[in-house]
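Asker: predicted model, plus sequence, below.
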Amino acid sequence: MNAPKTALMRRWRDRGGTWWWAIVVIVVPVALIAAAALTTLLLFVDPGNDEKTKIELIKVGLTVGAGTGGVVALVLTGRRQWSTEHDATERRLTELYVKAVEQLGSDKPAVRHGGLYALERVAQDNPNHRQVVVDVICAYLRAPFQLPGAARPRNRPGIHRPLASSRGFARKCAASGEQPQSPTVAELDDVARQEREVRLTAQRILATHLKPGNDPKHPAKTFWKDINLDLTSATLIELDLTGCWTNEAGFANTTFVGLALFDQVTFSGDVLFDKATFTLNARFDKATFTGEAQFREVTFVGNARFDEATFTRIALFDKTTFTLNAQFDKATFTSTAQFREATFTGNALFDKATFTRNAQFDKTTFTGNARFREATFTGNARFDAATFTRKARFDKATFTRNAQFDKTTFTGDAEFEMATFTSDALFDMATFTSSALFDKTTFTSTAQFREVTFVGAALFREATFTRAALFDMATFTSNALFSGATFSSNARFHEAAFTGDALFDKTTFTSNALFSGATFTSNARFDKTAFTSAAWFDKTTFTGDAQFREVTFTGDARFDEATFTGIAQFDSANFYMAARAREARVRAAPTKLNFERSSWPLGWAADVPNVVPSDGEEVWVRLVPVPVTQLTS
C-alpha cells in the first residue's frame, strides 16, 4: 500500500512538485485573480437588474482567471523544460570533465594532451567551471616530475614520475606471467621528454587564459577572470606568464627550470614563492603585487629582475639568495620591504627605488656592488649589521625617517655623496674598510658615528650637519676630510683617533665643537675655520703639526692639558675670549719648532721662549699665561 503511494509522490517530485504544490501554485492564485477581476467589474460596472449583463460580467471574470491560469501553466512548463535542459547540460559537462580527467591519467602522451584540451574547452564554454578546471591542471603540474637526462638514484623506494608509459607494459607482463624488467635510462629519458611536452601544453593553456589583453577594461574573450593558482612544489619548465592577471597564487617550494618570465604580471591577491628555486633568470619587470608578496628563502641561481615592479602590500625577501645580479631599479614598495639576512652574491641594484614604509636589510650580505643611487626611503631604512663587500652606493639617496647602519661593515667604497638624511642617521660602530664618501651630504637631524672605524679615507667635505654630529671614539685610520663642512649644532669628537691627516679647514662650527681627549697622530688642519661657540680641545694630543691659522674663536676656546708634538700654528687666529691652555705641553725639536716664529692662543706663551735644543735632544715646554701687561700691550 505504501509502495504505490511513494512511487506516485516520487513521480510528482520528478515532474517538479506534489499535488499540494500544484494546488498552491496554480489553483489558488487563479481563483484569487478571477475573484478579484469579478469583484472589480461588479463595483465599476452597474448591471442594474439586467440578469444578462450580470452573466456577461461573470463570464469576463472567469475568462481573466482562465487566462491567468494559462500564463502560469506556460511559466511552469518553461521552468520545467529549463530545469530539464540544465540538468542535461550539467550531466553532459560532468561526463566531459570525468572523461578528460581520465585522459590525463593515460600512459599515452597524445591522450594526455587531448585531456588537457578537453578541459580547456569545458572551461572556455562554462565560466562557472573555470576554477575547477584550473585546479585540475595545477594538480597535474604539481605531480612529481624528473627532467630528461637527470640523475636517477637506483633502488630508491617510493613512486617516481614518469611511470605512465610503463603501465601498459606492466599489465602485459602481469597477464602473461612474465617478470617485468626495469626500464632503461634511455627509455626513462624518452618518457620524460614526452611528459615534458605535455606539461608545456598545460602551462601554455594557463598562460593563454590568464592574459586579459591590451585593454583590461575590455578583456579578451579567452580571458578567465579571478583565477587562483596553486602550483606549490611543482616543477615548471620555462614558464612564461608575461602580461597575465591572476588572483592568489602559490609557488612555494616550486622549481622553475629555465627562464621564468613574469613581466607585467598582476597578482591581485597574495602570492607565495617561499623556498622556490629559479634555476635560470627570473624576470618580474613592471610586475604588480597587490597583495602580499612572499619570497622568503628563495634561491635565484640566475639574474633576478624586478625593475619598475610595484609592491602594494608587504614584500618579504628574508633569507633569500641572489646568486647573480638582483635588479630592483625604480621598483616601488608601498608597504614594508624586508630583505633581512638576504644574500646578494652578484650586484644588488636598487637605483631610484621607492620605499614608502620601512625598508629592512638587517644582517644582509652584499657580496657584489650594492647600488641605491637616488633611492627614496620614506620610512625607516635599516641596514644594521649588514655587510657590503664591494661598493655601496647611496649617492643622492633620500632618507626621510631614520637611517640605521649600526655595526654595518663596508669593505668596499661607501658612497653617500649628496644624500639627504632628514631624520636620524645612525652609523654607530660601523666599519668602513675603504673610502667613506659623504661629500655634500645633508644631515638634517642627528648624525651618529660613535665608535665608527674608518680604515680608508673619510670624506665629509661640504657636508651639512643641522643637528648634533656625534663622532665620539671614532677611529680615522686614513685621512679625514671635513673641509668646508657646516656644523649647526654640537659637533662631538670625544676621544676620536685621527691617524691620518685631519682636515677641518674652512669648516663652520655654529655650536659647540668638542674634541676633548681626541688624538691627531698626523697633521691636524683647522685653517680659516670658524668656531662660533665653544671649542674644546682639552686633553687632545697633536702628534703631527696642528694648524689653526686664521681661525676665529668666538666662544670659549680650551686647550687644557693638550699636547703639541709637532708645530702648533695659530698665526692670525682671532680669539674673542681669552683661551684656556692650562698644563698644555709643546715638544721642541730643531726640525719641528722655532719658538720665535710660533704663535700661541691669545693669552699664552712658551715658558722658555728662547730654548734651542741640541741635535737629537728632546725638550718639552709648557704654555703659560702671558702677564696682563704684555697681553694688553
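Answerer: Ah, there it is. Numbers count the residues shown, from 1 in each chain.
Asker: every contact and neighbour count from this point should use C-alpha atoms.
Answerer: Fine.
Asker: can you show me the helices along the protein?
Answerer: 2-14, 19-22, 28-44, 51-104, 109-125, 130-142, 164-176, 185-209, 628-632 (DSSP state H).
Asker: what comes up buried for the last one?
Answerer: In this case it means helix 628-632. Within helix 628-632, no residue is scored as buried using 16 or more other Cα atoms under 10 Å.
Asker: same thing with stretch 31-44?
Answerer: Buried, per 16+ other Cα under 10 Å, within stretch 31-44: Ala31, Ile33, Ala34, Ala35, Ala37, Leu38, Leu41.
Asker: surely Phe284 touches Phe306?
Answerer: Yes. With contacts counted by Cα atoms under 8 Å, Phe284 reaches Phe306, the gap being 4.7 Å.
Asker: quick revisit: of the helices of the chain, which is nearest Thr343?
Answerer: Of all the helices of the chain, helix 130-142 sits nearest to Thr343, with 28.5 Å by Cα to Cα.
Asker: just checking, what packs against the closest one?
Answerer: Secondary-structure packing of helix 130-142 (3 or more Cα pairs under 8 Å, 6 or more residues apart in numbering; DSSP states H and E): helix 109-125, helix 185-209, strand 229-230, strand 235-237.
Asker: got JSON lines for those, with distance to Phe355 and mean neighbour count too?
Answerer: Converted to JSON lines, the helices and strands packed on helix 130-142 look like this (distance: least, Cα to Cα, whole Å; neighbours: other Cα atoms under 10 Å):
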{"stretch": "helix 109-125", "distance to Phe355": "41", "mean neighbour count": "19"}
{"stretch": "helix 185-209", "distance to Phe355": "31", "mean neighbour count": "19"}
{"stretch": "strand 229-230", "distance to Phe355": "28", "mean neighbour count": "20"}
{"stretch": "strand 235-237", "distance to Phe355": "32", "mean neighbour count": "22"}
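Asker: another one to put next to it:
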Amino acid sequence: MRTDKIARGRAPWRYWISAPFVFTALLGLITLACALFLPRYVLAWDLGTAKPPDDYAAAVNGIRTALLQGVGGLVLLIGAYLTWRQLQLSRHGQATESFAAAITHLGDPNLDVRLGGIYALERISRSSSADRRSISEILSSFVGNRTRDPQRGAGHARQAGTPPGSEVNLSLRAPDIHAALTVLGRRAPIRGQVLLLDRLVLPKANLASVRLRDADLHFSDLTEASLIGADLTRADLTGVRLAETNLIDAVLYQADLRDAVLTGVIAEGVDLRGTDLTRADLRNANLRGARMDYADLREATLAGADLTGASLKRVVFDEKTEWPEGFDASRIKPTRRRNLPPISPRTYDEFAVPKVAAKNGQPSDSA
C-alpha cells in the first residue's frame, strides 16, 4: 500500500470531534429541549388548580423567551470568563518570556545588558509575587559568584588592608554588582527567606537604607562601606569586617556580630539592642547615642570608643571586656538571665570550607 495515498486521504471522523465540541453540542441540545418543553410544565406548576389563561400560547412563549434570555446571559458570562482566562494565560506567558530573557541578560558580557537584566528582574518581582523568592535567590547568586571568596574564614576579619583594585567605590568599579545589591536591598521582605551573601568582598560599597533582615553575611568584608539607615535586623554578621564603616542610624537589632571587626566605625544612633558582640573589636568606634541595651559584650574590646549618650542598660560583660579609659562599668545594672536575648550557640565548624583532596579531586570532610 502506498503511503502517499494515506497522507493525502481524509482524516478520520474522530479527529474532528473533541471534548469541547461534544460538550457544546450537548449543551445546545439540552437548551433547545428546555426551551421547547419546559415552559409548559413551568406554566402548569405555576397555575396549579387555577384556570389556564385565555392566551395560553402567549404565556408559554413568554416563559420560553425568559428562559432563552437567561441562557443568553449565562453564555455571555462564560464568554467573559474565558476571555479573562485567556488574558491571564497570555500575561503569564509574557512574564515567563521576560523572566527567561532577563536571566539570559545576566550572563551577557556587555555591562549595559547585565544592568538591564537586573532591573528587568526587579520589575518582574514587583508585578509577580510568585517569582519574588526565586528572583531574590538569583540576584544573591549573581552577587556571590562575582564577589565571594570561598576561602575566607574567621581570621580574615582581623587582617588589615583591602584587596588590590578595591580603592574605588563599588558603584564605579562594579556597577552591575552594586545594582543587584540595591535591588535586593529595597525588595519587599519575604517570610522565611534568608539571603545567602556570605564571604563577600565588598569594600567601599554604598548600601545606605538597604533592607537585609535575616541576611547571612558571615565572614564578609564591608570595609569603609556606607550602611547609613540600613536594616540588618537579626542578620548573621559573624566574623564580618566593618572597619571604618558608616553605620549611622542603622538597625542591627539582635544581629550576630561575634568576632566582628568594627574598629573606627561611625555608628551614632545605631540600634545594637540584643546583639551578640562577643569578642568584637570596637576600638575607636564612634558610638554616641547608640542603643546597646541587653547586648553581649563579653571579651569585647572598646578601647578608645566614644560612648557619650549611649544606652547600656543591662548589657552582658565580663572581666575580659575592655572598656574605654575612664569608663565606670559598675554603673551598669546586671542583667537577669531571663532577660538575655535568645542567641543560638554556634561554632566555626559549620562555616568551614570543605577541603579538596590533591590526588583524586574528591572533596574530603569539612575542616
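Answerer: Noted; the coordinates are in hand. What you are looking at is a predicted structure, and each value in this text was computed from that prediction instead of being measured.
Asker: now the TM-score, please.
Answerer: Structural agreement between the two chains, given as a TM-score (TM-score structural alignment, normalised by the length of structure 2), stands at 0.65; 306 aligned residues with a Cα RMSD of 4.4 Å.
Asker: ok, which of the helices of structure 1 comes nearest Asn247 of structure 1?
Answerer: helix 130-142 (11.2 Å).
Asker: how big is the angle separating the closest one from helix 109-125?
Answerer: Helix 130-142 of structure 1 and helix 109-125 are oriented at 150 degrees to each other (axes from the mean of the first three to the mean of the last three Cα atoms, to 10 degrees).
Asker: what's the mean distance for helix 130-142 of structure 1 versus structure 2?
Answerer: Compared with structure 2 after fitting, helix 130-142 of structure 1 has a mean deviation of 2.3 Å; criterion: mean Cα distance after the TM-score superposition for structure 1.
Asker: contacts for that helix?
Answerer: Here helix 130-142 of structure 1 makes contact (Cα atoms under 8 Å, 6 or more residues apart in numbering) with 101, 104, 116, 119-120, 122-124, 199, 202, 206, 224, 227-236.
Asker: relative to Thr409 of structure 1, how far out is Asp362 of structure 1?
Answerer: 12 Å (Cα to Cα, to the nearest Å).
Asker: that older thread, ok, which of the helices and strands packed on helix 130-142 of structure 1 comes nearest Leu62 of structure 1?
Answerer: Of all those, helix 109-125 comes closest under Cα to Cα, at 47.2 Å.
Asker: now that closest one on structure 2. Mean distance?
Answerer: Averaged out, helix 109-125 of structure 1 is 2.6 Å away (mean Cα distance after the TM-score superposition for structure 1).
Asker: and Ala359 of structure 1, what pairs with it in structure 2?
Answerer: Using TM-score structural alignment, the partner of Ala359 of structure 1 in structure 2 is Val315.
Asker: go on, Thr242 of structure 1?
Answerer: Using TM-score structural alignment, Thr242 of structure 1 sits opposite Ala208 in structure 2.
Asker: same deal with Thr320 of structure 1?
Answerer: Per TM-score structural alignment, Thr320 of structure 1 is aligned with Ala280.
Asker: tell me the spacing between its match and Ala267 of structure 2.
Answerer: Ala280 of structure 2 is 15 Å from Ala267 of structure 2, where distance means Cα to Cα.
Asker: any idea how far the residue of structure 2 most remote from its centre lies from Leu32 of structure 2?
Answerer: Distance to the chain centre peaks in structure 2 at Asp54, reaching 73.6 Å (criterion: Cα atoms, centre = their mean). Distance, Asp54 of structure 2 to Leu32 of structure 2, by Cα to Cα: 26 Å.
Asker: same thing with Leu227 of structure 2?
Answerer: Leu227 of structure 2 is 73 Å from Leu32 of structure 2, where distance means Cα to Cα.
Asker: so between these two, which is more surrounded?
Answerer: Taking neighbours as other Cα atoms under 10 Å, Leu227 of structure 2 and Leu32 compare with Leu227 leading, 25 against 13.
Asker: map Arg121 of structure 1 onto structure 2.
Answerer: Match for Arg121 of structure 1 (TM-score structural alignment): Arg123.
Asker: next up, the contacts around that match.
Answerer: By Cα under 8 Å, 6+ apart, no residues touch Arg123 of structure 2.
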